[in-house]
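>>> got a predicted model here, sequence first, then my questions.
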Amino acid sequence: MGKYKNKMCYPRLNKSGEIISYRFMYSGKDPNTNQHKLYTKTWKVPKGLSVKEIEKERKEFEIEFIKESEKKSNGIFVSETNLTFNEFADDWLERIRLKEDAYGSYSSAKNHLRILKEWFGNYLLKNISPILVQRFYDYICSRTYEKTCVTVKQSIKELIVSDKTKCYEIAGSCGINRLTLRIATKVGSKISMETAKAICSYFKVPMDKYFSITTEKVKYSCATNRGIKTTLVMILNSARKNMLIEHNFATNEYTNGISGTVKKKEIYNEEEVREFVRLCLQEKDLRKKSIFALYIFLGLRNGEVCGLEWKDIDLENGILNIQRNTLYFKEFGVVTKEPKTKNSKRSLAMPLQLTEILKEYKIWWEEQKIIHGDLWYNADRLFLQDSGECLHPCTPSTWLKNFELKNGLKHISPHKLRHTSITMQLLAGIPIKAVSERAGHADEHITLGIYTHFLKEEDRKAANVFDRFLSV
């Protein structure tokens, strides 16, 4: 008994003087109040055992009691429960749904739970082991899906020449840019199924004559797999805090890392950016012109653009402030919330071209307010529906896609326009710290982590150019 100074053990005798039970006591503390607490437990002596056997079992019981009491005293005691992963995960998800400002977390967690429930569903929480979790991680990292690949089998150059139409007109009619059309003239190049269909439809030729179609199995991205892992870690961490499990076996402490493919971010190159800006400045719809300009000149997120109000903008001094996000979630509809992170709340100096665009738009906006009169919803938002109600966050994406198709530009989403803007700022030589702050990232390491591969490509181009310059 000398090893555990906080414990005591008292035998209980019957009238015959035989020991019928032992009363164990442990002097600890209440983890909630930090005050002294005495933990007790009784062990009844089984009948039919020898003195030696009784002493052996008594010691085993005593050791378990002390371990249990120490855990309770330190606030890490695991409750005895037969709760399954499914039951706890559903309750956890509901608590996330009821949290204020947790719309994005709820939507992503709900999607991740589909695959998590397939694997862990009916397992008791207490039976989820490191081996089981590692097998799950190995499974999601090995998953594949089928991707259709279209390869140029025969050059379409002969079709372009015989058509006697300018390349930019052909590209515009196909809803692609001239660079994509040029790629389709090179045998072995890969293009999208949508592009191949558009080209074949324009020239009225069979697909299989000029393009070969194959399918390949592709692994899910590292970002997708990490998202699933993060949700599992959060669920089991909540279970641990509720004293339903002692350890969170989903963490890196017990398992190996997550792998997957790293998808290249599709953005505009320098030539395409200049063309986009040129066409943007020619756009007659001032709402679209202003939104596209905010994407490319400042690299704003779509939610930040949709959340802008006139009070956030100082047109006289060319300053724009990001104060809110307006987003759409399937489960919640359109929601206005705080920016993505504390660094997302920021003040940005606007380029002169953008300031002039917004000044022009402000005049139009005020005119629309007068024209609609009492029908105006009386919102201060920059971007509104015809009624004056807030613009739906999905609308700019549709506008951008139609704008790109109309002008024969490569299709990229609003968020990829943000990537384009940030990449071009880095290539222009703007210091990484300034770019990071303007992008609303927590620090420059995040910016470098996202855009390193773009910079490596440009570094390789620079090396090749200099190599040619020095060639003798």
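Yep, it's here.
>>> CA atoms for contacts and neighbours, from now on please.
Noted.
>>> what about residue 259, distance to residue 223?
9 Å (C-alpha to C-alpha, to the nearest Å).
>>> I'd say residue 312 and residue 323 touch.
Yes. Contact between residue 312 and residue 323 holds when scored by C-alpha atoms under 8 Å: they sit 7.4 Å apart.
>>> confirm for me that residue 397 is in contact with residue 414.
Yes. Using C-alpha under 8 Å, residue 397 is in contact with residue 414, at 6.2 Å.
>>> neighbour count for those two, which is higher?
Summary of the neighbour comparison: residue 397 and residue 414, criterion other C-alpha atoms under 10 Å, with residue 414 having more neighbours (23 against 16).
>>> hmm, back to that, which of residue 259 and residue 223 has more neighbours?
For residue 259 versus residue 223, neighbours defined as other C-alpha under 10 Å are more numerous around residue 259 (19 against 15).
>>> just give me how far stretch 52-68 sits from the chain centre.
A distance of 51 Å separates the centroid of the chain from that of stretch 52-68, by C-alpha atoms, centre = their mean, to the nearest Å.
>>> and if you look at stretch 364-380?
Taking C-alpha atoms, centre = their mean, the mean C-alpha location of stretch 364-380 is offset from the chain mean by 37 Å.
>>> for that stretch, which positions count as buried?
Neighbour-count burial for stretch 364-380 flags 365, 369, 376-377 (criterion: 16 or more other C-alpha atoms under 10 Å).
>>> for stretch 228-240, same thing?
Under the neighbour-count rule (16+ other C-alpha under 10 Å), stretch 228-240 has 228-229, 231-240 buried.
>>> also this one, for the comparison:
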Amino acid sequence: MATIRKRGNSYQIRVSCGYDTSGNQVVQTMTWKPADGMNKKQIEKELQKQAILFEDKCMKGQVTANIKFQDFAEQWFEEYAKVNLRPTSYARMKQLTKRVYPAIGHKRLDKITARDIQKFVTDMLVNGKNMNTGKPLSRKTAVHHLSFISDVFSYAIRMGMLTDNPCRRVVVPKSEQEEKQIYTLDEVKTLYEHLKDEPMKYQVYLLLAIYSGFRRSEMLGLEWKDIDFENSLIHVRRTSQYTKEKGIYTDTTKTRKSKRVSKFPPSIMNLLKQFRTEQAKEAKQLGTKWEGHDRLFTKWNGAPMNPQTPFEWLQGYCERIGIPFRNIHSLRHLHASLLIFEGVDVVAVSADMGHSVVGTTLNLYSHMFQEARARNCDAISNALSFTNEVKVKEEKHSEDSTEGTYEDEDEQEEEQFGQVFGA
């Protein structure tokens, strides 16, 4: 039963919603203020109506006046995220709370407005919020933060605690799309030239990454049984992931279509055979200390390699040979760009990259496809080059037909002058 108390020019409506697990009474409240010009009878009638509506919402669990965003977000992590998200996604979401909680964590869930969230998002993009450099964050990072907040509100709606998600009205300002950092062909040539001085496992990693376009997690998840030496095929069946809580662990591929098979040239397959022989010798030397995980890329004792290791090696390798370090993921972008500029269609590129939908490929590499399409003009011109020969012949024929009509250019100009002025 709702109770009503007058507080100045407004009224407080209170509804008891039972007791929590600690035995404390849970009370929901709302404030209602009469419109100007309402008489006493109108106020009483409308107040009773508001009290009944509010009590009905409380009974249906649609009022969350006493829970703050941070408290409910932690419930979301425990009840939903931990069960439904991949461990790596869960860990990334947890990282986002470092900025979200100080901004809106103290606010009641039902009191957070679209304006509150908009100010938070805009502030990340305009003011320095990078915890390492102090620079403004990227648009992609802002989108990730907004998505996390929206997921929490969506969960509250599904649980019948709210009826609206304010994130729907928040806009992330558009920014210029940053061109992906890709190694140039000259830089790739330099990478190749010095690679023979590096350990065999890193030689294999770099060349296989360029030839395959596999994600880092897919590369580290490769096992020897995934390689079909007879048919020169490599199957992607799993990924190797890392979180602080779980350490290195095996997971499924990112999407269903990420499970795929790719064919490789003899040079890569021969290198893999050499690598397998070398790894077998190392395992024999270590004896019982070697951990038999069947992975291609391992630590010194055969245990799965840490995902950070290839990153650190490539960074150091680039410094040693004097070329810019463009991130480990740039090897995947390099693979895609080579396919696109060789004229491979978007559907085939998407399948090769393991994207779940073709739209992902178009969004990631739209500028590359545009550049490739721009070359179509030259391709058509080259294909129809015989038309240029016809045109040259026609022009030559035209020149021959006028030969001898005028002794020189001065005579031609004089003729034209006379025609204009009626001479």
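Happy to help now that I have it. A quick note: this is a predicted structure, and the numbers were derived from the prediction, not measured.
>>> turn the buried residues of stretch 228-240 of structure 1 into a markdown table, columns for secondary structure.
Output for those, formatted as a markdown table (DSSP: H, G, I helix; E, B strand; the rest coil):
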| residue | secondary structure |
| --- | --- |
| 228 | helix |
| 229 | helix |
| 231 | helix |
| 232 | helix |
| 233 | helix |
| 234 | helix |
| 235 | helix |
| 236 | helix |
| 237 | helix |
| 238 | helix |
| 239 | helix |
| 240 | helix |
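>>> closest to residue 278 of structure 1 among these?
Using C-alpha to C-alpha, the shortest approach to residue 278 of structure 1 within those belongs to residue 228, at 41.4 Å.
>>> map the closest one across to structure 2 for me.
With TM-score structural alignment defining the correspondence, residue 228 of structure 1 maps onto residue 145 in structure 2.
>>> just give me the neighbour total for the closest residue to that match other than its chain neighbours.
With C-alpha to C-alpha, 6 or more residues apart in numbering as the measure, residue 96 is the residue that lies nearest to residue 145 of structure 2, at 6.2 Å, once sequence neighbours are left out. Other residues near residue 96 of structure 2 number 17, with proximity taken as other C-alpha under 10 Å.
>>> in contact with residue 96 of structure 2, which residues?
Contacts for residue 96 of structure 2 (C-alpha atoms under 8 Å, 6 or more residues apart in numbering) come out as 144-145, 148.
>>> now the strand or helix carrying it: how far from the chain's centre is it?
Using DSSP states H and E, the element containing residue 96 of structure 2 is helix 87-100. Once both centres are worked out by C-alpha atoms, centre = their mean, helix 87-100 of structure 2 turns out to sit 15 Å from its chain's centre.
>>> map the residue nearest to residue 145 of structure 2 across to structure 1 for me.
Under the alignment (TM-score structural alignment), residue 96 of structure 2 maps onto residue 112.
>>> how far away is that match from residue 128 of structure 1?
The span separating residue 112 of structure 1 from residue 128 of structure 1 equals 18 Å under the rule C-alpha to C-alpha.
>>> circling back to that earlier point, quick one: the match of residue 96 of structure 2 from residue 251 of structure 1, how far?
For residue 112 of structure 1, the distance to residue 251 of structure 1 under the criterion C-alpha to C-alpha works out to 17 Å.
>>> quick one: end-to-end length of stretch 264-274 of structure 1, please.
In terms of C-alpha to C-alpha, the two terminal residues of stretch 264-274 of structure 1 are separated by 22 Å.
>>> please apply the same query to stretch 313-322 of structure 1.
With C-alpha to C-alpha as the measure, the first residue of stretch 313-322 of structure 1 is 9 Å from its last.
>>> and that stretch, which stretch of structure 2?
When stretch 313-322 of structure 1 is aligned against structure 2 using TM-score structural alignment, it corresponds to residues 227-236.
>>> how about the matching stretch: buried residues?
When burial is assessed from 16+ other C-alpha under 10 Å, stretch 227-236 of structure 2 yields the following buried residues: 227, 229, 234-236.
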